[in-house]
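Asker: predicted model, plus sequence, below.
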Amino acid sequence: MRTFGSLLVRGLIVGLFAGLLAGTFAYVMGEPRVDAAIAIEEAGAAHTHDHGNSAEPAAEEKPLVSREGQKAGLFLATSLYGVALGGMFAVGFTLLRRRLRTGNDAYAALGLAAAGFVGIVLVPFLKYPPNPPAVGNPDTITRRTVTYLLTLVIGLLAVWAGVAASRWAARYGELARLGGGVIAFLVTIVAAYLILPRINEVPETFPATLLWQFRFASLGTQATLWLLLGFGYAATVDDRRLTRQKVVAA
């Protein structure tokens, strides 16, 4: 019988490797887009200075961390995030395992990872997709942060509503179970999207291709993290794999 400590250690280790590989994806696919966005921002600032008034401009503020330092710190950030997420995933798996109603721990881990990705990543992304540097008004950062956190909570509630409705409708058959879960999930999301404010601070001059390349790189980083976390953790708790090992040992 697996102890909580064993499940937690597995989650931390899997989360570490998932974070490292997600950081690699972000470095290859996302950082070039960040560099391009920063170049656009700097070019816009230089243009404004050249066409500004005669008043003496304020001294240019240097970033606290250079771009080289930011790129090096990317792997540390994604690794730490992966470890933290892996720990929380292990806790969630321990608490919800018996409620997931699957005959195998690996399937339970995959289902939990899929639900987490949809609720924590995909739902907020569709309403408030991330923006690269040079996009966004600094004066609205608090508002944007609050609304994003609200969508995250709503995403988790929508997943819970879908699961609850699916179990309630299961008495009427498999089709009703599937339909009930999907409808409850979509109704919750659509209602939340209609209530929450629309925020669009992308300048008309910002390249649309670069914007969506950055956004999909961000989504791809999260997808890589959750995919590896789900399959990695499922591999460590696979009952069939453990059974085969016992048979071979015997």
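Answerer: Sure thing, it's come through. Numbers count the residues shown, from 1 in each chain.

Asker: switch to C-alpha atoms for all contacts and neighbour counts from now on
Answerer: Fine.

Asker: so residue 201, which of the three states?
Answerer: Assigned with DSSP: H, G, I helix; E, B strand; the rest coil, residue 201 falls in the coil class.

Asker: can you show me the helices along this structure?
Answerer: 4-25, 31-50, 67-96, 105-116, 123-127, 141-169, 174-195, 208-236, 239-249 (DSSP state H).

Asker: those: which one's closest to residue 57?
Answerer: Closest to residue 57 of the helices of the chain, according to Cα to Cα: helix 31-50, at 7.6 Å.

Asker: quick check: buried residues in that closest one?
Answerer: For helix 31-50, the neighbour count (16 or more other Cα atoms under 10 Å) marks 31, 33-34, 37-38, 40-41 as buried.

Asker: I'd say residue 179 and residue 166 touch.
Answerer: Yes. Using Cα atoms under 8 Å, residue 179 is in contact with residue 166, at 7.5 Å.

Asker: neighbour count winner among those two?
Answerer: Neighbours per residue (other Cα atoms under 10 Å) separate residue 179 from residue 166, with residue 166 holding more: 23 against 16.

Asker: just the residues contacting stretch 111-131, thanks.
Answerer: 89, 93, 148, 151-159, 189, 193, 199, 211, 214-215, 218-219, 222-223, 226-227, 229-230 (Cα atoms under 8 Å, 6 or more residues apart in numbering).

Asker: and stretch 9-22, by the same measure?
Answerer: By Cα under 8 Å, 6+ apart, stretch 9-22 touches 75, 78-90, 221-222, 224-226, 228-229, 232-233, 236.

Asker: give me the distance between the most centrally placed residue in the chain and residue 151.
Answerer: Nearest to the geometric centre of the chain sits residue 121, at 3.7 Å (Cα atoms, centre = their mean). Separation of residue 121 from residue 151 (Cα to Cα, to the nearest Å): 10 Å.

Asker: then this one, side by side with the first:
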Amino acid sequence: MTGRLLVRGMLVGLLAGLLAFGFAKIFGEPQVDRAIAFEESMAHMHGDAEEPELVSREVQSTFGLLTGVVVYSVSLGGIFALVFAYSLGRIGKVGPRGLSALLALAAFFVLIVVPELKYPANPPSVGNPDTIGLRTKVFFMMLLVSVVAAVIAINAARKIIANAGPWAGVISGVALYIVIVAVVASLFPTINEVPETFSADVLWKFRTSSLGIQLVLWTTLGLVFGPVAERLLQPRHAFAHA
């Protein structure tokens, strides 16, 4: 059964990837083009030599983008299906549809929203190339903190639910998670390398479109995988009540 859920998760991930690609192409790529134009204008002002493109911008924004998004989303769909299979029957009396939506919502906030609140996405042409290693390291450290905090909060919530009921458990778990990530985030370094002359409008649109891509992906996984899994787990026979 887990293997069949895995295959369906990857197929739903493929659908999510195609939708996310469409969103990225329409809303994200124009902001990347504007950011690249800014970088080129700044390089021209400083008299820097133009670096040769290893991959053309046209390929990057079409086939390259599609390939990257689809590979990521299919892999994510498979992992999502495995987590769904493990969680089934372990989170109260929640059906496949509710469980799928709940897992997607939790993953979106834990894996995407919280890390990006501390280290929001920047256009590829923005930032100091010498600090890319540091920026990557602290982002993934923040992501790890968010996941660990979620695990701690869930375990604490389950114990409180057993003693004080679901409302007290859920509220306590969420509060504990927020406290942990807030304290750790305050201790992590703040990185702001966006030039003062960079368009605030482009930066805002790029960050919202980046978040929108993830929102499309996780919404699709959460809402589509549930019914697909439900049909597999509770098949309906056309002549069962004939």
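Answerer: Nice, I can see it. For clarity, every value in this text was computed on a predicted model and none was experimentally measured.

Asker: still on that earlier bit, now the buried residues of helix 31-50 of the first structure as a markdown table including distance to residue 183 of the first structure?
Answerer: A markdown table is the format used below for the buried residues of helix 31-50 of the first structure (distance: Cα to Cα, whole Å):
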| residue | distance to residue 183 of the first structure |
| --- | --- |
| 31 | 38 |
| 33 | 37 |
| 34 | 38 |
| 37 | 39 |
| 38 | 42 |
| 40 | 43 |
| 41 | 43 |
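
Asker: which one of those is nearest residue 102 of the first structure?
Answerer: Nearest to residue 102 of the first structure out of these is residue 31 (Cα to Cα; 39.8 Å).

Asker: filter the contacts of stretch 111-131 of the first structure down to the buried ones, ChimeraX style.
Answerer: Listed next is the ChimeraX selection for buried residues among the contacts of stretch 111-131 of the first structure, using 16+ other Cα under 10 Å:
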select :89,93,148,151,152,154,155,156,157,158,159,189,193,211,214,215,218,219,222,223,226,227,229,230
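
Asker: residue 134 of the second structure maps to what in the first structure?
Answerer: In the first structure, the residue matched to residue 134 of the second structure (TM-score structural alignment) is residue 143.

Asker: roughly how far does the residue nearest to the centre of the first structure sit from residue 247 of the first structure?
Answerer: Distance of residue 121 of the first structure to residue 247 of the first structure, computed by Cα to Cα: 40 Å.

Asker: alignment lookup: residue 175 of the first structure to the second structure.
Answerer: Counting by TM-score structural alignment, residue 175 of the first structure corresponds to residue 167 in the second structure.

Asker: report the spatially closest residue to its match, excluding sequence-adjacent ones.
Answerer: Nearest residue to residue 167 of the second structure in three dimensions, chain neighbours excluded: residue 161, at 7.5 Å (Cα to Cα, 6 or more residues apart in numbering).

Asker: one more: residue 170 of the second structure?
Answerer: Residue 170 of the second structure sits nearest to residue 157 (Cα to Cα, 6+ apart), 5.8 Å away.

Asker: check contacts around that neighbour.
Answerer: Per Cα under 8 Å, 6+ apart, neighbours of residue 157 of the second structure: 169-170, 172-173.

Asker: quick one: map residue 29 of the first structure onto the second structure.
Answerer: For residue 29 of the first structure, the aligned residue in the second structure is residue 27 (criterion: TM-score structural alignment).

Asker: what's the counterpart of residue 20 of the first structure in the second structure?
Answerer: Checking TM-score structural alignment: residue 20 of the first structure goes with residue 18.

Asker: one more: residue 195 of the first structure?
Answerer: Checking TM-score structural alignment: residue 195 of the first structure goes with residue 187.

Asker: run a quick neighbour tally on its match.
Answerer: 9.

Asker: how near is the residue lying closest to residue 217 of the first structure once chain neighbours are set aside to residue 158 of the first structure?
Answerer: Excluding the flanking residues, the one nearest residue 217 of the first structure by Cα to Cα, 6+ apart is residue 30, at 5.2 Å. In this view, residue 30 of the first structure and residue 158 of the first structure are 29 Å apart by Cα to Cα.
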